[in-house]
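[1] 3D model of this:
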Amino acid sequence: MVLVPYPGTPRHQSVELQPIAAARVNTSALSNARQAVDMGYSWWEAAVTVAPMTIDDAREWRVFFGRLRGAVHSFRLPVTSAAQHDGSFIARANGAGGGYSLASDGWPVSTKVLLAGDFVTVGDQLMALDIDVDTDATGNATLQFHAPLRRSIADDTIIETKRPFLTAWLPEGAPALTLNSAQLQDGFSFAATEAY
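    From the prediction side, this is the model:
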């Protein structure tokens, strides 16, 4: 599979993210009592809505969808409309890690950098933060996540903190694109599923 570059002018009206938590649930037919087992992994589903655009911007989208070849290749979907912070630091994994937390370094010292509910991308995995990122006097911080990392992260892996992304594919293929009589591309929507 190829990682296809995302259009340089996203023109998103919205990016709707839904975390899918894998669980096995049994409900009693007699009492409606529930037993649930957390399967220990999850993924993201996304729905993207793109605004109407000029024919010049539409060409870039046509090329993008053509290169994806339907559900064959993957892309990096931006998940924030603006940068989450204005720093120029590069955070990295501090030692190999996995599970619901990750030691990291390279942050500004003694500050609150990101808030619970913000996103980071670690090793091409989009992760939602479960607690605020408060750094210590040496620029270290432990990241806590809502869901576990699906694979082990190597020491020194870059953590995208400013403009996190979802590595995704198109489960329904490319949307229909319609050029109207004013030579404008109508707005369109497409579904995306996390690729890993």
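
[2] okay, CA-based contacts and neighbour counts for the rest of this
    OK.

[3] Would you confirm that Ala46 contacts Leu17?
    Yes - the pair Ala46 / Leu17 is scored as a contact, 4.6 Å apart, by CA atoms under 8 Å.

[4] what's stretch 10-24 in contact with?
    36-51, 53, 79, 147 (CA atoms under 8 Å, 6 or more residues apart in numbering).

[5] Okay, and which of the residues you listed map to strands?
    36-50, 53, 147 (DSSP state E).

[6] Nearest residue to the middle of this protein?
    In the chain, the residue lying closest to the centroid (CA atoms, centre = their mean) is Leu166, at 2.6 Å.

[7] Who has more neighbours out of Ala46 and Leu17?
    Ala46 (20 against 15; other CA atoms under 10 Å).

[8] show me what contacts the more buried one?
    Counting by CA under 8 Å, 6+ apart, Ala46 has contacts Val15, Glu16, Leu17, Gln18, Ala191, Ala192, Thr193.

[9] Second chain to compare with the first, below:
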Amino acid sequence: MAIIIPPAPLPLRDKKVRLRDPSQENTSKWTGTSKIIGLPGAAEWLVSGTFASISDEAKARPWRAFFVALRGKRNAFRIRVGLDQQTAVGNPTVRAGGSAGLTVPLQGLPASQTVLEAGHLMTVTLPSGHERLVCLTASLVSDAQGRATATFAPELGEVPQAGAAVEIQWPHALVRMSDDTNGWEFSERIKHGFAIDTKEAK
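    Next up, the predicted model:
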């Protein structure tokens, strides 16, 4: 799998971001009570949307090349999922002692402040090369040494290495197209239309 770089941030007119978090439900035939068991590592992000129409043939060509270069579902690309999250704060890195679960220790943050709030997003680089998008479920508050522990969902699925990159300025999902058939639409007035329907590229 190669990571294909789009010619510009995807000019999506609308964007849908969904998290599929599978579980197994066991229901008693006698009492009707249920027990639901999560499946750690099985969660995946789904992102879809449509482009604003492109009326200029020259501007449409790089996007045609991008979609063809994806080779259906074979290759991946990054898509930004946050709105206006870029901050003056630099990106932190992972501290030693991480886990594959729902927390990760960070370093390199500004000292003694709330850096991000619950609901903000981060992208954590994992040993396999995957870039895992997570959503904070608690505010990220640093100590006097610029360290903090991020609490989020879904699970990372791998233990990140100390020093691994963590993107908080422009969080993104690493995705691939959901279908083998990709393309575009255009009218007689050369208004090109592109759309994406993707899932996380693990």
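
[10] Glu200 of structure 2 versus the residue lying farthest from the centre of structure 2, what's the distance?
    Most distant from the centre of structure 2: Trp30, at 41.8 Å, with distances by CA atoms, centre = their mean. As judged by CA to CA, to the nearest Å, Trp30 of structure 2 and Glu200 of structure 2 stand 39 Å apart.

[11] now swap in Phe194 of structure 2 and tell me
    19 Å.

[12] Got a PyMOL select line for the buried ones in the ones in strands among the contacts of stretch 10-24 of structure 1?
    Buried members of those can be picked out in PyMOL with the line below, counting by 16 or more other CA atoms under 10 Å:
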select buried, resi 42+43+44+45+46+48+49+50+147
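
[13] ok, so of the contacts of Ala46 of structure 1, who is nearest Arg67 of structure 1?
    Ala192 (15.4 Å; CA to CA).

[14] Just to be sure, Ala58 of structure 2 is in a helix?
    Yes - membership of Ala58 of structure 2 in a helix is supported by DSSP: H, G, I helix; E, B strand; the rest coil.

[15] ok now do the aligned residue in structure 1 for Glu167 of structure 2, which residues does it touch?
    Structural alignment (TM-score structural alignment) places Glu167 of structure 2 against Glu160 in structure 1. Glu160 of structure 1 is in contact with Ile90, Ala91, Val120, Thr121, Val122, counting by CA under 8 Å, 6+ apart.

[16] do Phe186 of structure 2 as well
    Counted by CA under 8 Å, 6+ apart, Phe186 of structure 2 has contacts His192, Gly193.

[17] swap in Pro148 of structure 1?
    Counted by CA under 8 Å, 6+ apart, Pro148 of structure 1 has contacts Gly40, Tyr41, Ser42, Gly98, Gly99, Tyr100, Ser101.

[18] ok, now Ala154 of structure 1?
    Ala93, Gly95, Ala96, Gly97.

[19] distance of it from Gly97 of structure 1?
    7 Å.

[20] likewise Leu77 of structure 1?
    Distance from Leu77 of structure 1 to Gly97 of structure 1, counting by CA to CA: 25 Å.

[21] Show me which of those two is the more surrounded one.
    Between Leu77 of structure 1 and Gly97, counted using other CA under 10 Å, the more crowded position is Leu77 (21 against 17).
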